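> Any chance you could fold what I've pasted below:
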Amino acid sequence: MLGRNELCSAAVLSLLLGGLTAAPAAAQATVTFADRVCNVRDYGATGARLIPETAAFQKAIDDCAAKGGGTVEIPRGWWYVGPLTLKSNIRLDVAKYAVVQFATDPALYGTTRHPVSPEGKNADRALINIADATNVAITGEGTLDGQGYVWWEWMREYWRDSEAAKSGEANQRQKVTRPRLLLANNVKNLLLEGVTFANAPSFHVVLNHSEDITVRNTSILAPASSPNTDAIDPGNSRNVLIEGNTISCGDDIVAIKGSGVEPGHPDAAVSNIVIRNNKIFGGHGISIGSGTSGGVKHVLIENNTFEGSFHGLRIKTRRGYGGEVSDIVFRNNTMKDVENVLTISAYFQYAPLDLSAAKTSKGGMLIVDLFYPPENEPAQPYVENQTPDIHDITIDGLTATGAERAGIVIGLPEKEIRAMTMRNVRIEAKTGLIVRNAAIRAETTTISTTNGDPVQRQRHGRFQTGK
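Predicted structure coming up:
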């Protein structure tokens, strides 16, 4: 780990993406802190374990910030707190063997035990909040534990008798109000390094409308069965580096979202994202979407290893929430025993939570837990910033063994997936790759299956081999 006074990731990343040239990614996060150290023990925290010591922790943060910033130290021990707010020029350092557990009283976060909001309102507060701030870091070798298992069981109790259990449409509509573990809004220069984020009530690390972010060498951990526990969600953000992390969770490993046109960035609400050298276990893949209406461009996903994941690599969006997704490169990724290797699709329609209640339309498909319409579905009018427009996608170097499904590449009849290249790809799976409303050029690519054709070409599906 870098020293206290200067924590930075300043390498300029020039992305030459398999024949596509992405705009150079700027240095991701550059953070520097004063030598000042504010230990939470000096502000009244005792490690009482049973009563939240939120006030002492927040006083240490506020006092350190008021004096010009520095490091707020959480020493070794077991700590119990409510929601915290970090400020500009603050580094929160969580010592090795320090475990910070967050209280589970919903009132602390502006929500209730009832886990779904019909008006789509999220909890007012996250467990760790950063807003309108610059030069912030969370570092160390300790653990931030959201005690999500309490919240997950409340969610399951609700789900058992909910409409979403029997209806895919209702499942798609529901809005969960559980708080995030870390929520950054309008933050510039944020470093997350070394620390373990565990057991979030819902998503672990959410980055909204933020720039120059590095998430490095963290562990983000929740059971594979935990509901909606995304690891890292960059939304309408730019210049994000995610590298060297170990991730196992109950939903998307990364979910890159560009929802709504971003003022000042009309070309793409999300750009210059690099995801590399991560070790991935449980989870629903490295994903783009489902919201892409603001545009997503210049994404490099490389040298990641997957083992036992539910999904591998995904672009998932749908009519009404879609936009332009382009200049995306997946390079030199390796998968073992992943259920579904590739999902590149302009459809994203949930099945019911109770899959035994899932009924497909005539000619439609249920793949894993999502519905896809029949291949003769008629075209609909193209609507800018609503219709998915997926193009210039490169998969260069992918090895997947022990998979259940090679996956799908399915575009819309009104806007097909185009300019997609597969190069140096080897997939071994039980079932092959479904291609519909999409054109793929494959070079040095082998898909081996034990059941059915390696490539299933449906309507307007082109899979051309050779240069």
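> all contacts plus neighbour counts: C-alpha atoms, from now on.
Will do.
> Buried residues of stretch 39-59, list them for me.
39-40, 43, 45, 47, 52-59 (16 or more other C-alpha atoms under 10 Å).
> So which of those residues are in helices?
T54, A55, A56, F57, Q58, K59 (DSSP state H).
> Between the residues you listed, which sits nearest A131?
Set against A131, the nearest of those by C-alpha to C-alpha is Q58 (15.0 Å).
> please give me the structure for this one as well, since I'd like to look at both together:
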Amino acid sequence: MKNLSSLLLLGMVLSISSQAIGQSNGSLPFTLPKVECPTFKADTISIDKYGAIKGGMVLNTVAIGKAIDACSNSGGGVVLVPKGVWLTGPITLKSNVNLHLQDGAVLQFSSNFDDFPLVMSYFEGWETVRCQSPISAKGQVNIAITGSGIIDGAGQVWRPVKKSKLTSAQWKALVSSGGVLSADKSTWYPSEKSLLGQNTTIQGYIKGGSMHEYEKIKDYLRPNMVSLVECKNVLLEGVTFQNSPAWNLHPLMCENLTINKVNVRNPWYAQNGDGVDIESCKNGVVTNSTFDVGDDGICIKSGKDEEGRKRGMPTENFLVENCVVFHGHGGFVIGSEMSGGVRNIIVRNCTFLGTDIGLRFKTTRGRGGVVENILVDGINMTNIPAEAINFSMYYMGKSPIAEPEDEGKTQTTVKEVGANPIADESTPQFKNFTIRNVACKGALQAIHLEGLPEMSIKNILFEDISIEAEKGIRCIEAEGVTFSNVTIKTTKGIPMEVINSTGVETSRVDLMGASQVKVSVGGKMAKGINLKGVAGASAATVKIGAGLSSSEIIK
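This next block holds a predicted model:
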């Protein structure tokens, strides 16, 4: 092959450049350890030498597997995917192998469900049965996927699609292609097995279920496209990962992870079409990458509920930098599966364009886990359909706080609810966040914080924030929240609402909006609210809820 000698060194060159990225920690508020990147021998094996045939007509699973095995067994090196379309079933990576896609190479995964057997795997925080991932590795050391090519997971044959997310012409074409419809005709499923899975299971999880039972819903058990479990020294660089059956990239319980200059794509309507979900991993960087997906863009997780707490492996020591998210449910997200904890995360110099929510931190009762020591610095956003910044401990649940529209009123009210649960190991915690240098042009709401009555959100600093949105700030069940040099421009409602919160501090806060009232404070637990730093705060512009003492509000 021409110019092969230049390719021989590519794995080594990429790992050296990524290792330098992992060391760029000079200005961080806490120390992140050096991320160790894989290095590879110069030896290169091309998949066509083991019988792979390009063109997209011949299934090359066996040939690619033989090339990877031969490379690993000989001490490692580069397995080359040359220019062309290469059809394949699931691929298993092995230690000391850099799977390198040449410019113009397309690794196209099969659309035949039978090519993906049922295996024990992981999905949304639980160990369970799924179809085998297109690319997987478990317990391997020094592995990489690099190059300039494209990896396509054939997700269109796996995913259900909601009618509401397509044009009438697109829906008609999809239905005519085959598959089945839900009883209400609102959702298309690829097959009867896929529909059965949706109707009879929770996320395809059958407690105590046999493989025979899972086989009945096999087509519903969509795999994550790249599943890397308990691997060490992992590099993903340069490649386009697209069209995944479920999540795109899922490193789980891995150590020393470098993701650099990747392009991750899914249709905007792709259910569970996340970009990257980093779960219970230690030490890593996600840099210089773009995401345009159907669910969360860049997401940090650590297991779900009791199983996640029992695993007890937080995601920790990560730098996310210089990334762009064009579409997704959230630009940067933590949760909701965070039961093992998340700590020491830095997100800086990122841009979110049209993501449903910009910065999203989500959990719910039953998760447990502590999310702490999070720095967000230098985020630019535009056209955010929901909140620019959202903390919610009611994910998939019902908040006891009524929206103004719910009551037909202009001010938020607190619904009367029963006794609050007592905090225990299943109660999640968000604490010690710094969010600074954030600008957003256009959002439904600027900032939403909502903790639990039994566990408030604690110690959050918002500094140097400028957001233009329909609605402003809502701070509910929070403790020790500081707003410093914050400008919020709104068009609807009261610009700042504080409910059942304590220790709220303000400094150089400018709230611009049509409402004469700038701040409302409510909830019988509210106290220690310092509004001295709010421009124009006065008896006429601050509304204090019934039952509260004005001495608790420092104007």
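> okay, the ones in helices among the buried residues of stretch 39-59 of structure 1 in JSON lines with distance to I447 of structure 1 next?
Compiled in JSON lines, those are given as follows (distance: C-alpha to C-alpha, whole Å):
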{"residue": "T54", "distance to I447 of structure 1": "54"}
{"residue": "A55", "distance to I447 of structure 1": "58"}
{"residue": "A56", "distance to I447 of structure 1": "58"}
{"residue": "F57", "distance to I447 of structure 1": "54"}
{"residue": "Q58", "distance to I447 of structure 1": "55"}
{"residue": "K59", "distance to I447 of structure 1": "58"}
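> Tell me the gap between stretch 347-356 of structure 2 and the middle of its chain.
12 Å (C-alpha atoms, centre = their mean, to the nearest Å).
> so it matches what in structure 1?
Aligning stretch 347-356 of structure 2 against structure 1 (TM-score structural alignment) gives residues 301-310.
> Okay, helices next: where are they in structure 2?
Ranges of helices within structure 2 are 4-8, 10-22, 61-73, 168-176, 192-200, 211-215, 305-311, 404-407, based on DSSP H.
> residues in structure 1 matched by the fourth one, start to end?
The one in question is helix 168-176 of structure 2. Under TM-score structural alignment, helix 168-176 of structure 2 corresponds to no residues of structure 1.
> What of the third one?
Taken onto structure 1 by TM-score structural alignment, helix 61-73 of structure 2 occupies residues 54-66 there.
> quick one: that stretch to structure 2 mean distance?
Stretch 54-66 of structure 1 differs from its equivalent in structure 2 by a mean of 0.8 Å after superposition (mean C-alpha distance after the TM-score superposition for structure 1).
> Find the nearest non-adjacent residue to G461 of structure 1, please.
R436 (4.1 Å; C-alpha to C-alpha, 6 or more residues apart in numbering).
> quick revisit: which one of the helices of structure 2 lies closest to N432 of structure 2?
Among the helices of structure 2, the nearest to N432 of structure 2 by C-alpha to C-alpha is helix 305-311 (20.6 Å).
> in structure 1, which strand has the most residues?
strand 389-410 (DSSP state E).
> What is the neighbour count of the equivalent of P117 of structure 2 over in structure 1?
Counting by TM-score structural alignment, P117 of structure 2 corresponds to G110 in structure 1. Other residues lying near G110 of structure 1 total 15 when counted by other C-alpha atoms under 10 Å.
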